[in-house]
Structures are given as C-alpha cells and as structure tokens.
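Visitor: Here's my sequence, what's the structure:
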Amino acid sequence: MASVLILAGCPVHELLDRQATSLARQLVRMFVEEIPIYRRLPDEELDGDITRITEHNLRMISGMFRDRRPPTAAELAPLRASAARRAQERVPLEALLAAYHLGARWVWDRLVARASPADFEAMLDMNRLVLLYTEAVTSAVCTAYLEEREGMLSQEQHAMHATVSALLGGDHTALAAVRLAPRYLVLAIAVGAHPDEKQDEPGGSIAARRKLHRIRAAVQRHATEQVLSVLDATGGLVLIPLNAGEPSLAEVTSAMARAAGAPIWVAAEAGPADRVPAAAKVAEEVLEVARVFGRPPGGYRLADVLLEYQLTRPSEATARLAGLLDPLLDNPDLLRTLKVYLDSGLDRRRTAELLHVHPNTVDYRLRRAVTLTGLDPADPAQLQRIGAALAARRHQAHLR
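Guide: Below is the predicted model of the structure:
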C-alpha cells in the first residue's frame, strides 16, 4: 500500500477528516455567495442535501489522499444521485459544475497555505489527485444530470404530444385533467433545411435537432405559457396559448426563421380550445396553398390567400377557369409571358428583363394571347379572370 501523503508534518487526509463537517458548512456558504442560483435555494435544502453532499466530497478527497487513488464508483454514486436531483429542480448544469470546481479549488488553496518547500513532492502528488478528482466528478455529474434531463424531456414531450393529440382529436376525456388556455393560435409550419443538415451523419441529424430546439425556444419567447408543439425538422404544428392578445405573426415568423437559419413558411388560425381541430385544418390548408402557389417564406393567414384557397376547393368552376387558357397550350412562350407579366405587376420592361427578350417581344406575345383567349390584361375585369385562370392551372399541375 502506498504511504499516506504528509503535509507540514501531518497526514493530509487527517486535515480534512477532522474538519469535514465544519468545512462543508463553510463551502456551502461560499457557494451561496459566489453562485447566484444557490442564493435562491431553500435553507432546508442548503443545510440538508447540499451540505451532506459537500461533506461527502470532502471525505472522498480525504480517502483519495490517504490511499493515493482515484475515486471509486461507490464514492461517486451519491454525486450522481445529487446531480439527478438538481436536474429535477432545474438547477443549471453550469452552476452545479461551478460548485464542484470552486470547492476543489478552495480545498487546494487551504492545503497549499500550510505547505513548505520540503512538501514539494507531496504537493505534486496532491495536484495529480485533485485533477483526477475533478475529471471523475465532472464526468459523473454531467452524465447523471444529462440522463435525468433527457428522461424529463422525453416525459414532457410525450405529455405534450398527448395533449396536442387530444386537442386535435377533441378527446374531452383525455383533456379533463389538463389545464387548457381559453384560446390557441395554431401555427402550421414548413421548415427548409439548414445548410449544416447536408453534412454526413451524424452531423446532419445533430444539426436538424439543434435547429428544432432553436425554433421551439424562439416560439416560447412569444408566449406567456407553455407552447404545445408536434414538430420535426421539416415542420409540423405549434399551439400558442392565448390568455390575452395574440402575438404578432410577422414577429413570431421572423424569430423562428432567424433561429432556424433556414426558410420558414407559417400559416396561422386562432380559435377557442374546442375549435382547435378546425383551426388546425384551416392553418394546414393555408400553408399548403401558400407553398403550392409559390408564396415566399413568411407568415400567412387565410385572408392572404383567399383567391388561391377558394380555387383549391373541389369545384367545376376551377376546371373551367383553368380551361380559359387552353388556347395558349400550343405556344408555351405566350403562357409564360402572360404569367410573368402578371407576377411583375403588369410591368412590360420588367417582364422583358425576366424573360431576356425585348419589350416589343413582350407586347407582341401579349397581343397574341389576347387574340387567342379573348382575355385582355388591360381590362380590370378580365385581368381578375386571367389571374384566377393561372392560379387554377397551377393547382391542377400540383395535383398531377
């Protein structure tokens, strides 16, 4: 067995053992002074669980100095259990690690203050053991904390998904024990890929999960209560509880897009809790319409896509509207010119730039389109019919 470490003529482990209880109380007081979150913990917890685990650490370090060995699994077990409890209490991991590292440094400083030049070899051994302690404790505490948080998040996500499913399905029995908001803003979301998602695995999957976490956090900052969501990396549904006014759709969408680092399309519809299924249906349909008709990333409500929305409902009129432009099918340039002309706000020069042709060519093609279809974009009434016909054709192309 290795000889015990001697410092200033006294076994180091005895210096700690003799004062472990009083030193633990001093350390806890220092945690309260130095680490803000500890000032918010109840006195009962500080004087009980926190002081006990601190004293256990001091005795563990003492045993390491006595036997000149790393901490054992049995010695680390109480630290793991304590870290799991702190995770349940939502004490930040960085605060927990700060306490362990602060305690190790404090013990080291107290011992070094007793040393003399004759203790140089002992100090080297002590330094090695303190580093082993810090390494082992950091690993054990982080692992236990993160495992507990992962389990908690899994349970929270499961409960959240169950609540969303019950709301969407109108399951009043399942919702009986859930505290619901008076109203919800239902968001149907489509999310583009972040550039990092194109990496080889596991980098792509990690980037997708991180993107999803950032999106959830961005939405939560615009709510006063817990947001409900069923999301994956490509989109899904978000339910924002409304107890007062609605958050700005433009601001929420912008915040999500910045957080995601990717394009986002959002469709919104609000309603009381018992109307969430209907609101979700409208939001999902508005989102589909916005995507089908090539709307740019952003936030949309039904009022923003009324014409396109109506054209996507099953109707004999939709087919007939699309058929108004059938005379142009044998000349795709005419149909494309007409579409770009309307998309450009009836600006012939801009249309010519986009099509890479002379403005006179645009004029000629528009005249030919008028001759073939009888629809003149210069006539406001006929312009509306042309726009509706183009929208109907785009919807039909999507269905194919």
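
Visitor: going forward, measure contacts between C-alpha atoms and count neighbours the same way
Guide: Fine.

Visitor: Helix or strand for residue 161, just tell me which one.
Guide: Secondary structure assignment for residue 161, by DSSP states H and E: helix 120-169.

Visitor: ok, which stretches of the stretch 151-300 of the chain are strands?
Guide: 183-191, 228-232, 235-242, 264-272, 298-300 (DSSP state E, counting those that start in this stretch).

Visitor: winner for burial among those strands?
Guide: strand 183-191 (a mean of 25; mean count of other C-alpha atoms under 10 Å).

Visitor: what does it rub up against?
Guide: 233-243, 246, 262-273, 276, 279-280, 283-284, 287 (C-alpha atoms under 8 Å, 6 or more residues apart in numbering).

Visitor: Let's see that with 6 Å instead.
Guide: For strand 183-191, contacts defined as C-alpha atoms under 6 Å, 6 or more residues apart in numbering pick out 234-242, 264-273, 280, 283-284.

Visitor: repeat for stretch 296-310
Guide: 250, 253, 263, 264, 265, 266, 267, 268, 286.

Visitor: Would you quantify the distance from the spatially closest residue to residue 280 that is not a sequence neighbour to residue 297?
Guide: Of all residues not flanking residue 280 in the chain, residue 186 sits nearest, at 5.9 Å (C-alpha to C-alpha, 6 or more residues apart in numbering). In this view, residue 186 and residue 297 are 18 Å apart by C-alpha to C-alpha, to the nearest Å.

Visitor: which stretch of helix or strand covers the residue lying closest to residue 149 once chain neighbours are set aside?
Guide: Spatial nearest neighbour of residue 149, chain neighbours left out: residue 87 (6.1 Å); criterion: C-alpha to C-alpha, 6+ apart. Using DSSP H and E, residue 87 sits in helix 73-88.

Visitor: before we go on, could you also do this sequence so I can check it against the first one:
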Amino acid sequence: MSVPEASPSAPNDRDDDSRVGHAATLRRLEKSAGSLAAAAIARMDESLPWYRAMPPENRSWIGLVAQAGIAAFTEWFRHPETKQAISTDVFGTAPRELTRAITLRQTVEMVRTTIEVMEEAIEEVAAPGDEALLREALLVYAREIAFATAQVYAQAAEARGAWDARLESLVVNAVLSGEADEGVLSRAAALGWNAPEQVLVVLGTAPDGDSELTVDAIRRAARHARLQVLTGVLGDRLVVIAGGSTDPLHTARALIGPFAPGPVVVGPVVPDLLSATRSAQSAAAGLKACAAWPDAPRPVLADDLLPERAMAGDTTARDQLVEEIYRPLEEAGSALLETLSVYLEQASSLEGAARMLFVHPNTVRYRLRRVTDVTGWSPSDVRSAFTLRTALILGRLSDAEQPL
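Guide: Predicted coordinates for the structure are as follows:
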C-alpha cells in the first residue's frame, strides 16, 4: 500500500503573530507608552514611601527607567525572537550611581509596580483577541526583567567589591609603611571605618591560597567579635587593623583563626588610625624578632618582645626600654637600680643580694616590690627579669654615650 505524498503545511498564523506581534496591538502599545509610564510613576508616588522621599534628580532617573522599560517591552513584543539585552535597554538610561542610591529591594518594587500597571492596562491596550497573547508576553518579559535586574546589581556589587578591596589595600599599606595621612582617613571612612577611639594592628603570616578568602574570614571573625577591621594580605603577611577594643590579646585571639601557623604579634593600642603606624611598626619589628623567642605565646604582644626587638636593631624598642624602665628607676633613687642589678647578677637570690648589699633580705624584697611598682615588670619572673636586665644594659650604654 503506497503512502500518499505529504502536502506542504499551511503557514501557522499563531507562530507568525508571536514572532512579529499583532500590528494593531503594537500600535496601541506605542501610543500608550507615555500614559503607561505616567501611570506607573503616579502609582510609585502613591504606594512607595521611599520614592516620595528621594531627591528630584533620582526620581527623574527612575521615571526614565520606567519609560525605557515600557518602550523595551514594545520592541521586545515586536521581535521576541531577537532576545535583545534588556538590561542595556532599560537600565542603561540611568547612571551607574543610581545602583548606590536605590537598593535592590527598591528596584524590585519599582519593576513590580510598573508591571502591575501594564498588566492592568492589557484589556485596554490589546487589540480584540490579543489579550492572552499580550498577557503571556508580559509574563515572559517580567521574568527577563527580573534576571536583568539581578545582573545589573550583581555587576555593580562585583565592581564595588573590587574597588573597595583595592582601596582597603591602599589604606593598610599606608599604615604599615608609615605613610598614613588625612587622605587615608577619608579612604577608610569610604570603607565604613567609623573612627574608633582604640586601634591596634595584628600581624602574622598569611595562609597559602586565595587571599580574598582569608580577608573574608577575618571580616566574619570581626563581625562575630563586634570589631571594626581593615585588613589585607601584603606579600606573605596578613595585616589586620582592628578598632573598638582596649584588650589587645582578646582582640587578637578573636581574629587569629585565618592566620597561618607561626607567630602572631599584636601592636600596642593607639588612639586613632593615623597613630596606627606606630602599632604596625611595633608589630612588624616583633614579628621579625620572634625567631629569638621560640616559646613565645601565640598571639604575643609586641611590648613583650622588647628585648629581642632591641637586639635585632629596633631603635624604638631600645628607646622604650630605656625611657620606660631605666629612667624611672634612676629617678626613683640609686638604691633601686643597685638592688635590681645585684639581685639579677646573683641569680635572683634574695639572700645573695642582701649579703652583697649588706642589708636585710626583707629590705631587698621591699626594694624589688618597688621596682615592680615603678616599671610594671617583676624581677622574680624569669621573662620580666630578662627584660629588666636588657633595660639596665641599654640604660648604662645610653649614659656612657652622653657627653660629660
């Protein structure tokens, strides 16, 4: 049995209509574009409080976006197969700064309001018989607009994030290199730094891998500890400028997780960001000198590393030991300096020091308590005794260098 030859299929009028749109509906859309845009803006003014509170310039930009959206829908309805870039057609009419002035939530409300106005006008705009076709087209277009909105804000967020990262790196580098000035304050303010009254720097080794992941981990830890931070990876070092805490060790312990194994040094607390250079330089000198104290705690204060820093050539540490330990003891009287020196030379023996000084051991004990009161360092502690001995040596060398 032979199969009859298939006859050519007739043109599909519905496919042609969906491809090029109905001429009458298109004409009505074009004529109604202005009134639809005006109705959408009026609806926003009526139902969106944030729109009413915006400056006139921003409201005018939103009006242009609404008009562009309706015009783009008309063109999209005419040629749905072209899949033109809706984000360019609609959001390209507004400046990039508008994404900072209007949140994503507000943009969604703006788009929803405009779509609702257009949907309510379908019965009036569509030619007889085209209502379902126009409603279906508007539904698909609304989906495309939603994706376009997400793309615009995602691109803006990526660009802003990249710029903020570069800006933050500049601030951190300026503080670490000692080049901080008023310009650094303005850059930090742009990053959300609220000028806390207590600032310190934490310095350690950066882990291998993506530095952005490390920075994100520091920020999460800071949010959990309710700290302000500016952070960055400079070479192999992870630098964190932290504000809002008066306890350096507590701050460092809250942020220590993302650091690579190895020493983590905490600089002294300073009053503001411009003074953070001093904290950063102390932390950097401490990190360099940590090799001389293998059993140093982690984290460790930069001031606890003063002897090692002084031996490594840190003039700030040398001056600090002389000015904060030797000079106060010198001013307190020769008896304290002499007693401390003899006590340290006698292997921290009260009886041995008393014999050398021809005094009672209780007198030595009293004088050593006075040393602790004056300097904050206890001669009976091994580590403190090392610091005091170093201060005595540096103080005597400083006296010897002064002209008679």
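
Visitor: on that earlier part again, and the residue nearest to residue 280 of structure 1, what pairs with it in structure 2?
Guide: Mapped onto structure 2 by TM-score structural alignment, residue 186 of structure 1 lines up with residue 200.

Visitor: Give me the distance between that match and residue 230 of structure 2.
Guide: From residue 200 of structure 2 to residue 230 of structure 2 the distance is 11 Å (C-alpha to C-alpha).

Visitor: just residue 118 of structure 2 next, same as before
Guide: Distance from residue 118 of structure 2 to residue 230 of structure 2, by C-alpha to C-alpha: 47 Å.

Visitor: ditto for residue 252 of structure 2
Guide: 14 Å.

Visitor: Out of the contacts of stretch 296-310 of structure 1, which is nearest to residue 16 of structure 1?
Guide: Nearest to residue 16 of structure 1 among the contacts of stretch 296-310 of structure 1: residue 253, at 57.3 Å, using C-alpha to C-alpha.

Visitor: which residues does that closest one contact?
Guide: Contacts of residue 253 of structure 1 by C-alpha under 6 Å, 6+ apart are residue 299.

Visitor: And it, what's its match in structure 2?
Guide: By TM-score structural alignment, residue 253 of structure 1 lines up with residue 252.

Visitor: so how far is residue 219 of structure 2 from its match?
Guide: Taking C-alpha to C-alpha, one finds residue 252 of structure 2 at 13 Å from residue 219 of structure 2.

Visitor: Kindly report the same for residue 209 of structure 2.
Guide: Applying C-alpha to C-alpha to residue 209 of structure 2 and residue 219 of structure 2 gives a distance of 17 Å.

Visitor: If you count surrounding residues, which of these two has more?
Guide: Ranked by neighbour count (other C-alpha atoms under 10 Å), residue 209 of structure 2 and residue 219 place residue 219 first, with 19 against 8.

Visitor: And the more buried one, how close does it get to residue 254 of structure 2?
Guide: Taken as C-alpha to C-alpha, the span from residue 219 of structure 2 to residue 254 of structure 2 is 11 Å.

Visitor: Pull the number of nearby residues for the aligned partner of residue 54 of structure 2 in structure 1.
Guide: Residue 54 of structure 2 maps onto residue 42 of structure 1 when the alignment is built from TM-score structural alignment. For residue 42 of structure 1, the neighbour count with other C-alpha under 10 Å is 10.

Visitor: do the one 4 residues further on as well
Guide: Other residues near residue 46 of structure 1 number 19, with proximity taken as other C-alpha under 10 Å.

Visitor: Tell me, how many residues neighbour the residue nearest to it when sequence neighbours are not counted?
Guide: Nearest residue to residue 46 of structure 1 in three dimensions, chain neighbours excluded: residue 28, at 7.1 Å (C-alpha to C-alpha, 6+ apart). Residue 28 of structure 1 is flanked by 21 other residues according to other C-alpha under 10 Å.

Visitor: what's the helix or strand for the aligned residue in structure 2 for residue 28 of structure 1?
Guide: Structural alignment (TM-score structural alignment) places residue 28 of structure 1 against residue 44 in structure 2. Assessed by DSSP H and E, residue 44 of structure 2 sits inside helix 23-47.

Visitor: what angle separates that helix from helix 131-177?
Guide: 50 degrees (axes from the mean of the first three to the mean of the last three C-alpha atoms, to 10 degrees).

Visitor: Check which element follows helix 23-47 of structure 2 along the chain.
Guide: Immediately after helix 23-47 of structure 2, counting by DSSP H and E, sits helix 49-52.

Visitor: Quick one: map residue 33 of structure 2 onto structure 1.
Guide: Under TM-score structural alignment, residue 33 of structure 2 pairs with residue 17 in structure 1.

Visitor: what's the distance between that match and residue 130 of structure 1?
Guide: 16 Å.

Visitor: again with residue 88 of structure 1
Guide: On the measure of C-alpha to C-alpha, residue 88 of structure 1 and residue 130 of structure 1 end up 28 Å apart.

Visitor: Those two: which is more packed in?
Guide: Counted by other C-alpha under 10 Å, residue 88 of structure 1 and residue 130 do not tie: residue 130 has more neighbours, with 20 against 13.

Visitor: element containing the residue lying closest to the more buried one once chain neighbours are set aside, please.
Guide: In space, residue 130 of structure 1 comes closest to residue 104 once its chain neighbours are excluded; the distance is 7.2 Å by C-alpha to C-alpha, 6+ apart. Taking DSSP H and E as the definition, residue 104 of structure 1 sits inside helix 93-112.

Visitor: Would you mark the buried spots in that helix?
Guide: 93, 95, 96, 97, 99, 100, 101, 102, 103, 104, 107, 111 (16 or more other C-alpha atoms under 10 Å).

Visitor: Quick one: residues contacting the fourth one.
Guide: Meaning residue 97 of structure 1. So residue 97 of structure 1 contacts nothing (C-alpha under 6 Å, 6+ apart).

Visitor: Recalculate using a threshold of 10 Å.
Guide: 83, 103, 134, 137, 138, 141, 142 (C-alpha atoms under 10 Å, 6 or more residues apart in numbering).

Visitor: that older thread, would you mind confirming that the residue nearest to residue 149 of structure 1 is in contact with residue 95?
Guide: No - using C-alpha atoms under 10 Å as the test, residue 87 of structure 1 is too far from residue 95 to be in contact (11.0 Å).
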